[in-house]
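*Asks:* Predicted model, plus sequence, below.
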Amino acid sequence: MKKIFNWTNVRLIMMLCLVIFLFSFTIKRNEKRKLSKIDVVFIGKNNPFIKAETVDKLLIENMNNRLAIQKDKLDLNKLERILDSNAMIDESDVFVSIDGVLKVVVKQKTPVARVVDESESFYIDYKGSKMPLSDNFTARVPLVSGNVTSENKEKLAQLFRLIYEDEFLKKTSLEYKLCLILA
């Protein structure tokens, strides 16, 4: 008859108990940890149409007492939806690092043309949607004058995407100040 009580089995059971204890201890400890700071990072080669302070302000408005909130009580999907609803932001990614830093990675929209109308002025972004002018930066893009309708907006977006992607056309349009006048 074999011995059930051998030291190998005892050591394995003790190590398993130790791992379970440490895992539960770290989970409890991590749940009580609060955010230490907010870090906003912009990706892409665009100049800042929106400042990090503006992104931080959007987050402050939607979080009560932002640095006193616990990490597990934070709704990251809601914060991403709020940031993505901003007219200057193409997409964002919000996550919390191990050390309690709320990291916000922001990709801004890329303007390809500026429309000057009788009543308003705005950019057309790379995807063809409307993008408001920024107080922080003015993009050097071709100018469109006239009435942009929903019918011709997609065709204009295609044309200006083509110009934006081609280095020669891009430099030429900016150097000679390409201006398209719509009737």
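*Replies:* Noted; the coordinates are in hand. Numbering: from 1, shown residues only.
*Asks:* Only C-alpha atoms from now on, for both contacts and neighbour counts.
*Replies:* Will do.
*Asks:* residues making contact with the lengthiest helix in the chain?
*Replies:* Of all segments of type helix in the chain, defined using DSSP state H, the longest is helix 7-31. For helix 7-31, contacts defined as CA atoms under 8 Å, 6 or more residues apart in numbering pick out 70-72.
*Asks:* And it, how far out from the chain middle?
*Replies:* On the basis of CA atoms, centre = their mean, to the nearest Å, helix 7-31 sits 39 Å off its chain's mean C-alpha point.
*Asks:* same check, this time on stretch 32-39
*Replies:* Offset of stretch 32-39 from its chain centre (CA atoms, centre = their mean): 19 Å.
*Asks:* Show which residues not belonging to that stretch make contact with it.
*Replies:* Counting by CA under 8 Å, 6+ apart, 56, 66-71, 99-104 sit against stretch 32-39.
*Asks:* Could I get the buried residue list for it?
*Replies:* Judged by neighbour count (16 or more other CA atoms under 10 Å), stretch 32-39 contains these buried residues: 33-35, 38.
*Asks:* Adding distance to residue 49 and secondary structure, write those out as TSV.
*Replies:* Formatted as TSV, the buried residues of stretch 32-39 follow (distance: CA to CA, whole Å; DSSP: H, G, I helix; E, B strand; the rest coil):
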residue	distance to residue 49	secondary structure
33	34	coil
34	31	strand
35	27	coil
38	20	strand
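*Asks:* Put this next to the previous one:
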Amino acid sequence: MEFKKFLKYLLFVVIVIGLGFLYSFSSARNLQKKIGEPVIEFSQGDNNFLTHSMVNKLLIQNEETIKNKAKSKVNLYGLENRVLKNPYVESAAVFLTVDGQLKTIIKQRTPVARIIEKNDSYYIDKQGVKVPLSANYSARVLLISGIQNDAQIKEILPLVSFILKDNFLQKEIVGIDKSDVNEYQFAVRSGDYKIDFGNLTEVDIKFKKLKAFYNKAFDDKTIQNYKAINLKYHNQVVCTK
């Protein structure tokens, strides 16, 4: 009986060693497996700013393409960081699949406005991150002038967010101009008149006044009679013809 137990124990040890050897051999072969053509996916929307070929260039390692490299030679962390440094990329994941494909999933930044300065122009996303203009794509977004620094970008973001969340305002307001005294004026789609919004206090109340005025002005077709609509005064809309 003791001898049978010994044989069973010995057989168990041999099986464990054999499985360990097979696993090590398989892992070694897997690490030496060559990588095929990289697979690139763009999540949550179209690849407006970046193309597949542009991402492929970001995946170049030591001036060599990733294709046909051994899996063990690929620095996934370094590749992911390289992709994330691109100003059009909001998030990225670079990983190897079981069958040896290098896969990259990218979420691009979504511009919400275009800042126009005297000597520069760029987009900002919903976090206020600056996004350079692109030769591949021109986004139809709010045009904002009068912004001079990052603090002013942060200040105007809640106003931009409010406009974009409202279906009517998003279609109607096409431009925002900030004055030197921190007051804002809107350019609109429905006419050549301007909307004097004032400072960024009571934002929701001012927009409610504007919508109420619009309901009447569009209904009686008098909207084109005005050159300016002023929302700065409490409980009233003052119009200039």
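*Replies:* Received, thanks. What you are looking at is a predicted structure, and each value in this text was computed from that prediction instead of being measured.
*Asks:* ok, back up a step: greatest separation within the contacts of stretch 32-39 of structure 1: which pair is it?
*Replies:* Distance extremes for the contacts of stretch 32-39 of structure 1: the farthest pair is 56 and 99 at 18.9 Å, using CA to CA.
*Asks:* continuing past the host helix or strand of residue 78 of structure 1, what's the next helix or strand?
*Replies:* In the assignment (DSSP states H and E), residue 78 of structure 1 maps to helix 76-84. Sequence-wise, the next helix or strand downstream of helix 76-84 of structure 1 (DSSP H and E) is strand 89-96.
*Asks:* State the next helix or strand along the chain beyond that next one.
*Replies:* Counting by DSSP H and E, the element after strand 89-96 of structure 1 in chain order, helix or strand, is strand 101-108.
*Asks:* Compute the inter-axis angle for that next one and helix 76-84.
*Replies:* Strand 101-108 of structure 1 runs at 40 degrees relative to helix 76-84, counting by axes from the mean of the first three to the mean of the last three CA atoms, to 10 degrees.
*Asks:* Find me the equivalent region of strand 101-108 of structure 1 in structure 2.
*Replies:* Mapped onto structure 2 using TM-score structural alignment, strand 101-108 of structure 1 spans residues 101-108.
*Asks:* Off-centre distance for stretch 78-90 of structure 1?
*Replies:* Using CA atoms, centre = their mean, the offset of stretch 78-90 of structure 1 from its chain centre is 7 Å.
*Asks:* Do a quick rundown of the helices in structure 2.
*Replies:* Along structure 2, counting by DSSP H, helices occupy 2-32, 52-58, 76-84, 150-165, 167-172, 203-219.
*Asks:* Deepest-packed of these, please.
*Replies:* Among these, helix 76-84 has the highest mean neighbour count (mean count of other CA atoms under 10 Å), at a mean of 17.
*Asks:* Now do it and strand 89-96, the angle between them.
*Replies:* 150 degrees.
*Asks:* Check the mean deviation of helix 76-84 of structure 2 from structure 1.
*Replies:* Helix 76-84 of structure 2 differs from its equivalent in structure 1 by a mean of 1.0 Å after superposition (mean CA distance after the TM-score superposition for structure 1).
*Asks:* Residues contacting that helix, please?
*Replies:* With CA under 8 Å, 6+ apart, helix 76-84 of structure 2 has contacts from 55, 58-59, 61, 89-95.
*Asks:* Likewise for stretch 164-177 of structure 1?
*Replies:* So stretch 164-177 of structure 1 is contacted by 112, 140-143, 163 (CA under 8 Å, 6+ apart).
*Asks:* And stretch 98-113 of structure 2, by the same measure?
*Replies:* Contacts for stretch 98-113 of structure 2 (CA under 8 Å, 6+ apart): 33-44, 47, 49-50, 71, 88-97, 123-126, 131, 139, 141-144, 160.
*Asks:* repeat for stretch 60-75 of structure 1
*Replies:* Contacts of stretch 60-75 of structure 1 (CA under 8 Å, 6+ apart): 31-37, 79, 96, 100.
*Asks:* Tell me the one among the residues you listed nearest to residue 155 of structure 1.
*Replies:* The closest of the contacts of stretch 60-75 of structure 1, once distances to residue 155 of structure 1 are taken by CA to CA, is residue 79, at 33.6 Å.
*Asks:* ok, the closest one to residue 54 of structure 1 distance?
*Replies:* 14 Å (CA to CA, to the nearest Å).
*Asks:* which non-adjacent residue is nearest the residue nearest the centre of structure 1?
*Replies:* Geometric centre of structure 1, nearest residue: residue 92, 1.9 Å, by CA atoms, centre = their mean. Leaving aside its sequence neighbours, residue 92 of structure 1 sits nearest to residue 106 (CA to CA, 6 or more residues apart in numbering; 4.5 Å).
*Asks:* before we move on, what about residue 139 of structure 2?
*Replies:* Setting aside the residues directly before and after it, residue 139 of structure 2 is nearest to residue 111 in space (CA to CA, 6+ apart), at 7.2 Å.
*Asks:* Can you give me the neighbour number for that neighbour?
*Replies:* Neighbour count for residue 111 of structure 2, taken as other CA atoms under 10 Å: 22.
*Asks:* thinking again about what came up before, which of the contacts of helix 7-31 of structure 1 sits closest to residue 178 of structure 1?
*Replies:* Taking CA to CA as the measure, residue 178 of structure 1 lies nearest residue 71 of those, at 50.6 Å.
*Asks:* The closest one -> structure 2?
*Replies:* In structure 2, residue 71 of structure 1 lands on residue 71 (TM-score structural alignment).
*Asks:* Next, count neighbours for its match.
*Replies:* 21.
*Asks:* Ok, residue 73 of structure 1 next?
*Replies:* By other CA under 10 Å, neighbour count at residue 73 of structure 1 equals 10.
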